[in-house]
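Enquirer: 3D, please:
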Amino acid sequence: MERINTASVTYNDVFQNPLNSRYCSNEMKYIFSPRNRFSTWRQLWVYLAESERSLGLDISDEAIAQLKQNTRIEDDEFEIAAIEEKRRRHDVMAHVHTYGLKAPAAAGIIHWGATSCYVTDNADLIFLRDALNLVLPKLAGVIQRLSKFAMAYRDLPCLGYTHGQPAQLVTVGKRASLWITDLLDDLHNLEYVRDRLLNKFRGVKGTTGTQASFLAIFKGDQEKVKKLDKLVTEAAGFEAAEISTSQTYSRKVDTDVIHALSSFGSTCERIGGDIRHLAMFKELEEPFEADQIGSSAMAYKRNPMRSERLCSLGRKLRNFSADAEQTFASQWLERSLDDSAIRRITLPESFLCADACLILLNNVSSGMVVNKAVIQQRIDQELPFMATENVIMAMVERGYSRQETHEEIRVLSHQAGAVVKQEGKPNDLLDRIRDRDFFKPIIPELQTLIDPSTFTGRSAQIVDELVEMKVSPALQKYADVLESVKDAELKV
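Expert: Predicted coordinates:
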């Protein structure tokens, strides 16, 4: 391996997380960025100082003004904080020091009565909320696009598959309705954890969750301590703080949020897998750009790379659930720090992964190509076998024995199957039926008995009902946002 000069390392000399460099939106990356993290800490210190001052603590107007004027951490301050953290081995105190240099009048009251988790945990809850608020409209946009696709192909017959084998016909739109149904569940799950999160702010709880430090500051006035908790919670945009916490908010909150994200990841892999199978059959194709190369060797190929990437990222996303569960379960008593390093990875990456999946789903659902001729060809190959039940019923209606008719059909079906499987020829079962005198009574209506549209049941109506009864109400709250949602472009 080439040895590098570590003193002159550049961006291209170090590992880059592909979620950051290839797959995600700038909006999601910013939520979990160092600037947003430390600027949010500063905003939380402003909320604390303003609330403490409103409840009678001696904090000057000048101190509040300086704090509010410097909530955004500037580039040069990162180095100051890094030097201080290396010296103190404590990230929060390093930033208290750095903020105090910008707001000297407030240097003595920043973080008054608080423990580190006041900023770290409350900030994480803010990031979870904001990230969910970014994910939800994107998911609604995907559901809207797939619903339009389902409606456009609500009555186009295609082969259904059970056990990986051709089964009773469905429609292209009906199959898409399965994806929509699962995504609606994901939408509801994510809305639930977001709404629940709004009532689980950590607030001001002190070092072990007893609020003892704040009770001391306010000379034993419990009502002021409760009011302080309420003021800070409302200032941060939450509806309520959790009543009982330890030094941290319960890591079960993380678990529930990531469960919802991981469940969405499962949906992504499921949808991506379906599209890949249909692409393999040449029935459906994802968007393919004019200059896109499918293979470096096989120029004719149109690989479903978007759906493959969706499966890959969906698989990664659904595996974050185990990390969250194990982190929650491993916490000791009022606090242990073995959660810190893994949460710095798991929380951002789970949302970055979900964001990347939504970009892919948006892109794919905006330009899927339905190959009607191939679909019809595959129907023609299999439908004669599926129509045998209709033929039997029609013969029985004319007074023929069901058992005798079944035996006639069985023999002809096996003969036609052998032609298809062993000789590679088209399915000739209908010709065999036409040539068999036994079936003369139903020959005039044979074409009607094999009309594909008569084999799809209520597929079209099911699509209509799903869109009307479930999709439309679910998307109503996102109506304003959906008007401006654009087709997502992939970076690579």
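
Enquirer: C-alpha only now, for contacts and for neighbours.
Expert: Fine.

Enquirer: What residues of the top helix by length along the chain count as buried?
Expert: When the chain is parsed with DSSP state H, its longest helix is helix 116-152. By 16 or more other Cα atoms under 10 Å, the buried positions in helix 116-152 come out as 116-129, 131-132, 134-151.

Enquirer: Packing partners of the helix or strand hosting residue 79?
Expert: Using DSSP states H and E, residue 79 sits in helix 75-88. Judged by 3 or more Cα pairs under 8 Å, 6 or more residues apart in numbering; DSSP states H and E, the packing partners of helix 75-88 are helix 91-102.

Enquirer: what does the helix it packs on contact?
Expert: 38, 42, 66-67, 70, 77, 80-82, 84-85, 88, 106-108, 110-111, 116, 119-120 (Cα atoms under 8 Å, 6 or more residues apart in numbering).

Enquirer: Next, the structure of the following sequence, for comparison with the previous one:
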Amino acid sequence: MNTLSLIDSPFFGASFTDPEMRSIFDSGAFIRRCVETEVALARAQARLGMIPAEAGLGIANAANHHQFDLERLRRETEIVGYPILPIVEQLADAAGQAGRYLHWGATTQDIMDTATVLQVRAALDRIDRQLTETMGALRELAKAHRATPMAGRTHLQHALPITFGYKAAVWLSALERHRERLAQMRPRVLVVQFSGASGTLASLDDRGLAVQEELARILELATPAITWHSSRDGMAEAVQLLALICGSLAKLAFDTSIMMATELGEVSEPYVRHRGASSTMPQKRNPISCELIIAAAKLVRQHAGLMLDAMVHDFERATGPWHLEWAAVPEAFALTAGALSQAHFLLSGLEVHQERMRANLDVSRGLIVAEAVMMALAPITGRQTAHDLVYAGCCRALETEQSLFEVLAGTPEVAAHLGLKRLHELTEPTNYLGSAQEMIDRVLGGAKAGQPADRA
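Expert: Reported below is the predicted structural model:
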């Protein structure tokens, strides 16, 4: 089948999303969610005595058995501009006399919005599970490499020593916050949309709110305080969260791809024959999962911006902004699911080359812990003097290609105050890890800022 979209491509689609998320948002799923909403509305109105009970049953029975003419649906949607009227016409015909009561008091956006909310609920469940899986892989890395020393880098240069477990725990902490945001967001997003033509439910007299509440109860959604069909912050928030998740995944993917550089060689993506291979260079093992995650993050970021534009609805029903959501919402969820799948694959099988981490840590011959010497010397000489002495030592070490220990051991102003044994301890990178391991324990224990870690 010929396709236009990256997500639907038979070549690239499987790399950018996952089958479950695809099934949540495909065109057939959307039709089913629209029908589910129509059936729930008929049930609600039948319970409240607004339509005959047998009409509600008839509509439900028709929905269970009717096979839509998709070509007719496509053709009529093109004419109408929306799929709801064509869906209602086919389903009403299938329901016979009961069809007279289908779509009672509703408008197109009521059905489409509620159908989308049902899709988003299932999609958030999927994202939540994927976050949990990815976080599990990061937890294992943080535990396994709690004490694996490596160079911490700022501005792409050696800064101070860290451990690889610390790096993994930093990545993990971001996903922990996103999972918390997801839970907090649900009540604001998973809200029924049923409000009629201008949002006042006028066609249902004084029973409109009762229908809205019963519809929400049947669909297990929240009831809004007031109509939200032209106030789109909830949908926009959902996509902003997806962009945040992808941003954090892209950060770890970018770190990993740089660490895979030949000159560093500190990690490798999981080995699968020919994965990351070059068509011309046999030695290549490219960071394919990292590249896919970074690309997905950029695409989702564009959808997040699009959703901010989609918030600007004119009056009580917009002329165009709503349509932006039809692309941004399903594609953002699809791409985020794909990024999480790639991240889980990457992290659960990541090859960590501890010997290269140690070699890279030592490449500066102790300069990476110059701060440790300076801070030990500062109480004796004063901080600025200590800084100047160690800075001068660092310059000489670079010029002479000696280790920092060798240079400072021959610097009386330093060696006399600290002694050679202490100086040797200070210039060993693994002695200057600060609170990195305790921070890892706090993250793994589920502690938040200002709270003690669970030591049980």
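
Enquirer: And the TM-score between these chains?
Expert: TM-score of the superposed chains, computed with TM-score structural alignment, normalised by the length of the second structure, equals 0.87; 440 aligned residues with a Cα RMSD of 2.8 Å.

Enquirer: Provide the aligned range in the second structure for the longest helix of the first structure.
Expert: Here helix 116-152 of the first structure aligns to the second structure at residues 108-144, judged by TM-score structural alignment.

Enquirer: quick one, what contacts residue 192 of the second structure?
Expert: Going by Cα under 8 Å, 6+ apart, residue 192 of the second structure touches 113, 114, 117, 212, 215, 216, 221, 222, 223, 224.

Enquirer: change it to 6 Å
Expert: Shown in contact with residue 192 of the second structure (Cα atoms under 6 Å, 6 or more residues apart in numbering): 114, 216, 221, 223.

Enquirer: before we move on, the earlier item: just the buried ones from the contacts of helix 91-102 of the first structure, in PyMOL syntax?
Expert: PyMOL command restricting the contacts of helix 91-102 of the first structure to the buried ones, with burial defined by 16+ other Cα under 10 Å:
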select buried, resi 38+42+66+67+70+80+81+82+84+85+106+107+110+111+116+119+120
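
Enquirer: which stretches of the first structure form strands?
Expert: Taking DSSP state E, the strands of the first structure run over residues 157-162, 165-171, 284-285, 369-370.

Enquirer: which residue lines up with residue 254 of the second structure in the first structure?
Expert: Residue 254 of the second structure maps onto residue 273 in the first structure, by TM-score structural alignment.

Enquirer: Can you tell me the residue that sits opposite residue 430 of the first structure in the second structure?
Expert: With TM-score structural alignment as the criterion, residue 430 of the first structure pairs with residue 405.

Enquirer: Which residue in the second structure aligns with residue 233 of the first structure?
Expert: By TM-score structural alignment, residue 233 of the first structure lines up with residue 216 in the second structure.

Enquirer: ok, its match - contacts?
Expert: Going by Cα under 6 Å, 6+ apart, residue 216 of the second structure touches 192, 222.

Enquirer: Please report how far it lies from residue 192 of the second structure.
Expert: Plainly put, residue 216 of the second structure is 6 Å away from residue 192 of the second structure if you go by Cα to Cα, to the nearest Å.

Enquirer: cool, residue 87 of the second structure as well?
Expert: Using Cα to Cα, one obtains 20 Å as the distance from residue 87 of the second structure to residue 192 of the second structure.

Enquirer: repeat for residue 171 of the second structure
Expert: 35 Å.

Enquirer: What is the neighbour count of the match of residue 254 of the second structure?
Expert: As a burial measure, residue 273 of the first structure scores 16 neighbours (other Cα atoms under 10 Å).

Enquirer: Ok, the one 4 residues further on next?
Expert: Counted with other Cα under 10 Å, the burial measure for residue 277 of the first structure works out to 16 neighbours.

Enquirer: next one: the one 5 residues further on
Expert: Residue neighbour count, defined by other Cα under 10 Å, stands at 17 for residue 282 of the first structure.

Enquirer: and it, what pairs with it in the second structure?
Expert: In the second structure, residue 282 of the first structure lands on residue 265 (TM-score structural alignment).

Enquirer: again with residue 263 of the first structure
Expert: Taking TM-score structural alignment, the alignment pairs residue 263 of the first structure with residue 244 from the second structure.

Enquirer: how near is the closest residue to that match other than its chain neighbours to residue 239 of the second structure?
Expert: If the residues on either side of it in the chain are set aside, residue 244 of the second structure comes closest to residue 178, at 7.5 Å by Cα to Cα, 6 or more residues apart in numbering. Residue 178 of the second structure sits 12 Å away from residue 239 of the second structure, going by Cα to Cα.

Enquirer: Good, wrapping up.
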